[in-house]
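J.: need a 3D model of the sequence below.
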Amino acid sequence: MFNIFPRKLVLREAENKLENLSHAERVVYWTIVLTPLWWVLGVQTLLYPGVGLYLLAYDFHVDKLVKRSLPLCNWMWLLLSLAVLWTNIQGLSSMSFNPMKSAATVVTLLKGYFLVFACLTIPFWHRVRLSVVTRAVAWMTAGYLVSLGIQLIILFGTGPQPALMPPLAKAIPGDKLSLMVKFAVFQPFCGLPLARTELYTADPPILGACALLCFFICFGEIDKYLRKYALSGCTATLIIAQSRLAWTCFPIVLLAVICFRKASARQGFLWFSTLICFICALVGMEVSELLDKPMETFNGARADSSKDRALVVAATLAAWKESPWIGWGIVERTVTWGNGAFELPLGTFSTYAQILYLHGVLGFTFFAIAALTTLWFLWGPALRGKRTAQRAFASLIAMYMLCQATNLSWMIVYFWFYFLWLGTILAEAYPQYVSSWQELSRNNGIKS
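T.: Presented below is the predicted three-dimensional model:
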């Protein structure tokens, strides 16, 4: 029987207790574990980029860049950040100076693609072990059970509650809507009113993406009891988030991981695909027609939401065509429907449409190269049988699929630890890029 868990889960007691944490590991560990506190205070969008910048600058040496460099995927995320900055400056220069708008743009940049670069790079410059990140995420997701339980008790006991403005959120520039502490509500799904929440995130689909990615991170937790509660928390959160695309991606990730480890699974997938094509040819039907009915069910589960997304994406792409090469830099337009009853900024849905609209072909090219090179650097260790790399590769594909429905630059700050997890996997797979001091402290157990 196929087992997705690692074969050797019994490690040394010292490793199980995560002793001798480095400074970077302590910062990362407590930042992740205390996620509910940052959510209640309303400081998430500034704290996580601040942690990334701090760890990049902490004990920085030029030798870390000159002698060991970094994998190409890290540099591509940095170049993407610079391209985004340049297009943002172009967009801001076309309007009168607005200090709040400029500050909000800088915050958006730091908590977006630059945060990906920082999280991928930190494990190459500091000792940040995979087990430490996994343990922190496991504790955080096990806490999902408590947070969801409290929210459901409030919902069924007193009914839906209004959102609260955290005490420190007012000091953060930009839109305050994503900083609100919101409670569970009833929303229709397939015509039935069901409980739905966004928990520590700004939107339920983002919570679904977090739960999906955390599920495969927590598979690496070596404490079986903590792993059980963490996976239960991820599953419950994935269900209550009601993210249809996250539900669809979940079996796809499982299938991808199985295909890495079982030749029979790869052959079975090919035979199944061949059979589907043969049946379609036999009855004179195209494969797209065969998928129409499932897509109708998928869109019909929350029909209004699907129509709204399609409308906003279409308007976003239409605006991009007016400035195709460098985009508009900043969001200045909105789209309305329902006789003006509904209004959303362009680029609200779909990462790919948003990048084209804001940063044009230039930004989209850097994004595509960064995304593909990250997959490529994970592909090698995954083929060599490294199980964490296999889960990382499969979950990264799922994340790219999730980007079709929600902006990645908006989601990154809520699962920044996922990219840190990817960075630890890359650092273990490519030790030639690891800084000499980090390598020495890893081998000798020195606190860096």
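
J.: use CA for all of it now, contacts and neighbours both
T.: OK.

J.: all strands for the stretch 101-250 of the chain, in order.
T.: Counting by DSSP state E, counting those that start in this stretch, one finds strands in the stretch 101-250 of the chain at the ranges 185-189, 192-196.

J.: quick one: which of those strands is nearest residue 245?
T.: strand 185-189 (13.9 Å; CA to CA).

J.: that older thread, export the strands of the stretch 101-250 of the chain to TSV and append columns for distance to residue 207 and mean neighbour count.
T.: As requested, the strands of the stretch 101-250 of the chain are exported to TSV (distance: least, CA to CA, whole Å; neighbours: other CA atoms under 10 Å):
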stretch	distance to residue 207	mean neighbour count
strand 185-189	14	16
strand 192-196	10	16
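
J.: for the ones you listed, give me CSV that also has distance to residue 256.
T.: Putting the strands of the stretch 101-250 of the chain into CSV (distance: least, CA to CA, whole Å) gives the following:
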stretch, distance to residue 256
strand 185-189, 29
strand 192-196, 29
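
J.: before we compare anything, build this one as well:
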Amino acid sequence: MDFSLDPNFGNIQADRSRLIQILYNLVSNAIKFTPEKGKIFVHCKQSGSRAIFSVMDTGIGISSEDQKKLFQPFTQIDSSSSRQYCGTGLGLALVKKIVNLHQGDIWVESELGKGSTFIFTIPLTRPCEPRKVDTKDLREILIDFEMNKVAICSAKECEKDAQRETDISEISLPEIHLPEKAPESRSLVLVVDDDRNSNELISIILRDEGYCTASLYSGKNVLNITKKLKPEIVTLDVFLPDTNGWDVLRKLKGDPDTARIPVLIISVTDNNELGVALGAIYSFTKPVRRVELLSSLKEITSTFKFEEPRILIVDDDENAVELLSSMIEPEGFEVTKAYSGQEGLDKLFSEQQPDILILDLLMPEVSGFEIISRMRDAEKTKDIPLIVCTAAEFTEKNIEELNGELKGSLISIMKKGTFGRKELINRIKQLAMLKRRDDERNPYCRR
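T.: Below is the predicted model of the structure:
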């Protein structure tokens, strides 16, 4: 893979995390559809007042007919050579939305069998007036993605996958890579991330530090492979193409054979994505806009076919509870209020079980994370639609507070793009130490 930057390229004013997200997606697709020994080129140059990025590969290429529908959500290329790459067909639709929000454009140049070049342009300086984009389309894409991602593959393929999931003896294990200069007794870390670049980068960092690594690129069979490999730690990207990563985490923590294996979540890039990572259908930052909240509730009501939905609002901020209630009660929704995490749990599992849960994550004593965990573990509440409302600025301090809540479950969260090699290794060591202390206190619970 070759990277090149035009020497005359100056500064650019853009959303850094979203720009990285665009490039990650395009490069990941190039890697996925380029055979071994193929080549990938990433180039950036300046043309007038715009930046031009291009990602070129020598892969399988795209027919002119498929190019017309490439940026539509849930569209998969139909050519037989690409059917093996089962996915959601969502990534490029989101990329296009992000590029458009930057007042940019994106297109593809490709010839079947000869590779593809994806090109996008954005202004070098932030526009005075943002482009008007129909955000409802984006929300619809996200909710459909969450509810239908497993259905993208054919029913027959999913049936086969489920059969393989139950038959642990037939599962092929990933290759274990040993560190070059370290004792053989070093711990094994299982790296689960569909982004091959991210997966390889994490693995290289860990092996350089003396850890053995094994890589998985999908959520399929993570539980059974973890049972067989018994890694010291699992790193998990919860945004996986074939599985809800939150379900993977829930399975790992719900199985007695894997419950005490520490899990490091390396995925979340902002506060709204944290909510989605925790299984929310919608995630909003405070203060929530009335039109967005009502739109989400109506969408959920329609999708789940609720006639008169009961909504439970859980937040330790009394003003926030009253504000949310005043937004939705006039629209005919029945509202139940809880002003603490414990009160929220009591009402969640009461006889008057809610149809929809609106939840704040950061609460004292009983956190939103604990409520989600308890809700997903119980058969009668596990499918309740969840809307997460987080602080307007989900800071590193908030992440630390949340990680403090998660220590007992041997779970930790790190935001992509906010840490380096040293921070990753330190977090791995911290989790390993917590696991050893836990084993010392509970010798009969050891793996």
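
J.: any idea what the TM-score comes out to?
T.: Aligned and superposed, the two chains score 0.28 in TM-score terms (TM-score structural alignment, normalised by the length of the second structure); 193 aligned residues with a CA RMSD of 6.7 Å.

J.: picking up where we left off before, out of the strands of the stretch 101-250 of the first structure, which gets nearest to residue 121 of the first structure?
T.: Ranking the strands of the stretch 101-250 of the first structure by proximity to residue 121 of the first structure (CA to CA) places strand 192-196 first, at 35.3 Å.

J.: how far off centre is that closest one?
T.: 25 Å (CA atoms, centre = their mean, to the nearest Å).

J.: which non-adjacent residue is nearest residue 406 of the second structure?
T.: In space, and not counting its chain neighbours, residue 406 of the second structure is closest to residue 412: 6.4 Å by CA to CA, 6 or more residues apart in numbering.

J.: ok so the one you found is a strand residue?
T.: Yes - if the criterion is DSSP: H, G, I helix; E, B strand; the rest coil, then residue 412 of the second structure is within a strand.

J.: hmm, it is touching residue 235, no?
T.: No - contact criterion CA atoms under 8 Å: residue 412 of the second structure and residue 235 do not qualify, at 9.4 Å.

J.: common neighbours of those two, please.
T.: Common contacts of residue 412 of the second structure and residue 235, defined by CA atoms under 8 Å, 6 or more residues apart in numbering, comprise 263, 264, 265.

J.: coming back round to it: relative to residue 424 of the second structure, how far out is the residue nearest to residue 406 of the second structure?
T.: Counting by CA to CA, to the nearest Å, the separation of residue 412 of the second structure from residue 424 of the second structure is 11 Å.

J.: of the two, which one has the most company?
T.: More neighbours surround residue 412 than the other of residue 412 of the second structure and residue 424, with 23 against 17 (other CA atoms under 10 Å).

J.: which residues touch the more buried one?
T.: 263, 264, 265, 403, 406, 431.

J.: most neighbours, which of these?
T.: Neighbour counts for those peak at residue 263, which has 25 neighbours (criterion: other CA under 10 Å).

J.: please identify which helix or strand holds residue 107 of the second structure.
T.: Residue 107 of the second structure belongs to strand 105-111 when assigned by DSSP states H and E.

J.: give the buried residues for that strand.
T.: Residues 105, 106, 108, 110, 111 are the ones in strand 105-111 of the second structure that count as buried (16 or more other CA atoms under 10 Å).

J.: quick check, residue 54 of the second structure in a strand?
T.: Yes - counting by three-state DSSP, residue 54 of the second structure is part of a strand.

J.: checking the closest residue to it other than its chain neighbours next. Helix, strand or coil?
T.: Distance criterion CA to CA, 6+ apart; nearest residue to residue 54 of the second structure, sequence neighbours excluded, is residue 119 at 4.4 Å. With three-state DSSP as the basis, residue 119 of the second structure sits in strand.

J.: residues near residue 119 of the second structure, how many?
T.: Residue 119 of the second structure: 19 neighbours (other CA under 10 Å).

J.: hmm, it is touching residue 96, no?
T.: No - the criterion here is CA under 8 Å, and residue 119 of the second structure misses it with residue 96 at 11.1 Å.

J.: what residues do those two have in common as contacts?
T.: By the contact definition CA under 8 Å, 6+ apart, residue 119 of the second structure and residue 96 are jointly contacted by residue 106.

J.: what residues of the helix or strand where residue 249 of the second structure lies count as buried?
T.: Taking DSSP H and E as the definition, residue 249 of the second structure sits inside helix 245-254. For helix 245-254 of the second structure, the neighbour count (16+ other CA under 10 Å) marks 245, 246, 247, 248, 249, 251, 252, 253 as buried.

J.: related to what we said a few turns ago, in helices only, show me the contacts of residue 412 of the second structure.
T.: When helices are assigned by DSSP state H, the members of the contacts of residue 412 of the second structure inside them are 403, 406, 431.

J.: returning to that earlier point: now render the contacts of residue 412 of the second structure as a markdown table, adding distance to residue 32 of the second structure.
T.: Formatted as a markdown table, these follow (distance: CA to CA, whole Å):
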| residue | distance to residue 32 of the second structure |
| --- | --- |
| 263 | 26 |
| 264 | 25 |
| 265 | 23 |
| 403 | 33 |
| 406 | 34 |
| 431 | 32 |
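
J.: tell me the one of those residues nearest residue 337 of the second structure?
T.: Set against residue 337 of the second structure, the nearest of the contacts of residue 412 of the second structure by CA to CA is residue 406 (25.4 Å).
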